[in-house]
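Peer 1: show me the folded form of this:
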Amino acid sequence: MCLEKRWPAGGPEWAAVGVLLRDGKTLLIKRVQRAGDPWSGQVAFPGGRWKPGEDLLGTAVREVQEEVGVTPRGLVGVLEPHSPRNAPWLKVVPFIFTEWEGEVAPNPREVAEARWVSKAELSEEEWISGYAFVHRDWVIWGLTYRILKRLIDCGIL
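Peer 2: Have a look, this model is predicted:
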């Protein structure tokens, strides 16, 4: 089964991303360039690290609000945790949402650009680091590629 209805509580080695789905598309962001950020300038789902006092659902909601200005609702489930290859100790849980309050408005301190992307708009290509999707001028690789691949394989996207 692809979607789970339960998720871990969170902790210092946990993070969450929000996968927003609308009309067969998902929202992806391109992170701003920032010194000291290992994922600076990369394409991602809105999300980030767990903070004390919240569960992972709270992390996903907070990070989506901070990065793209909407409040997720309509949780349909979560995917299994994934880990970035450059931080294998970090476990990232993708939360899948089909509803939210507000209009997407990227926070310019964190997000350079946001796009709604469908499966049909992605081309899969082989890269030096493995496989990646390409969407116009974006290369989507690493953890984001693996989460997108899982969404496609599960028939969610």
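Peer 1: every contact and neighbour count from this point should use C-alpha atoms.
Peer 2: OK.
Peer 1: following element in sequence after the longest strand along the chain, please.
Peer 2: Longest strand in the chain by number of residues (criterion: DSSP state E): strand 91-101. Per DSSP states H and E, the first helix or strand lying C-terminal to strand 91-101 is strand 111-118.
Peer 1: ok, now how distant is His135 from Pro94?
Peer 2: 21 Å (Cα to Cα, to the nearest Å).
Peer 1: I misspoke; the intended subject was Gly41.
Peer 2: 20 Å.
Peer 1: these two: which has the busier surroundings?
Peer 2: Pro94 (27 against 16; other Cα atoms under 10 Å).
Peer 1: next, the structure of the following sequence, for comparison with the previous one:
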Amino acid sequence: MCLTGVGYAGGPGWAAVGVLLRGREVLLIRRVERDGDPWSGHVAFPGGMWRPGEDLLGTAVREVEEEVSVRATDAAGALPPLSPGNAPWLKVVPFIFTGWAGEPRPNPREVGEARWVGVDELRETVWRGHAAFEAGGWIIWGLTYRILKRLIDCGLL
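Peer 2: As a prediction, the model looks like this:
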């Protein structure tokens, strides 16, 4: 199954990421390194935890704006929820956006770097025993790798 609708209510144990597509490129971030953060320094999509009073599409829009200073628009749909290997209780919904306002600028409290990565840059590799992509020196594994694989398999990237 590829894209679903965007009508996810959210709740405790839910999160959303924003997948910004620009042709055959996708916006990825490298998280800042922080003690106690299980995703510290990882390559990811901008995103985060659901908050009361918002649906998951709202979570994705808010998190993209907080992390890379752009307002995501034109939601094309969502991929079905996935869970990170280190947090199987967490359900993450990747929302696909084909429009945004502004140029990505990392929020230095959360994001060390943000850049557009083209599908032709992704090289299959193995990292610490896990299937991964390498792109421009970044190792992309785990949930981000699985989302990218779905995007490629669905012909979205």
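Peer 1: after superposition, what is the TM-score?
Peer 2: TM-score of the superposed chains, computed with TM-score structural alignment, normalised by the length of the first structure, equals 0.97; 157 aligned residues with a Cα RMSD of 0.9 Å.
Peer 1: which residues are in contact with the longest strand of the first structure?
Peer 2: 7, 13-22, 56-57, 60, 70-84, 147 (Cα atoms under 8 Å, 6 or more residues apart in numbering).
Peer 1: what of stretch 105-119 of the first structure?
Peer 2: So stretch 105-119 of the first structure is contacted by 24-32, 66-70, 135, 152, 157 (Cα under 8 Å, 6+ apart).
Peer 1: spatially central residue in the second structure, please.
Peer 2: Phe45 (2.3 Å; Cα atoms, centre = their mean).
Peer 1: what sits against that residue?
Peer 2: 17-19, 27-29, 144.
Peer 1: if any of the contacts of strand 91-101 of the first structure are buried, put those into a ChimeraX selection.
Peer 2: To isolate the buried ones among those in ChimeraX, judged by 16 or more other Cα atoms under 10 Å, type:
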select :7,14,15,16,17,18,19,20,21,56,57,60,70,71,72,75,77,78,79,80,81,82,83,147
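Peer 1: what range in the second structure matches stretch 44-58 of the first structure?
Peer 2: Taken onto the second structure by TM-score structural alignment, stretch 44-58 of the first structure occupies residues 44-58 there.
Peer 1: buried stuff in the matching stretch?
Peer 2: Those would be 44-50, 55-58, for stretch 44-58 of the second structure by 16+ other Cα under 10 Å.
Peer 1: just the residues you listed: which are in strands?
Peer 2: The strands, defined by DSSP E, take in 44, 47-49 from those.
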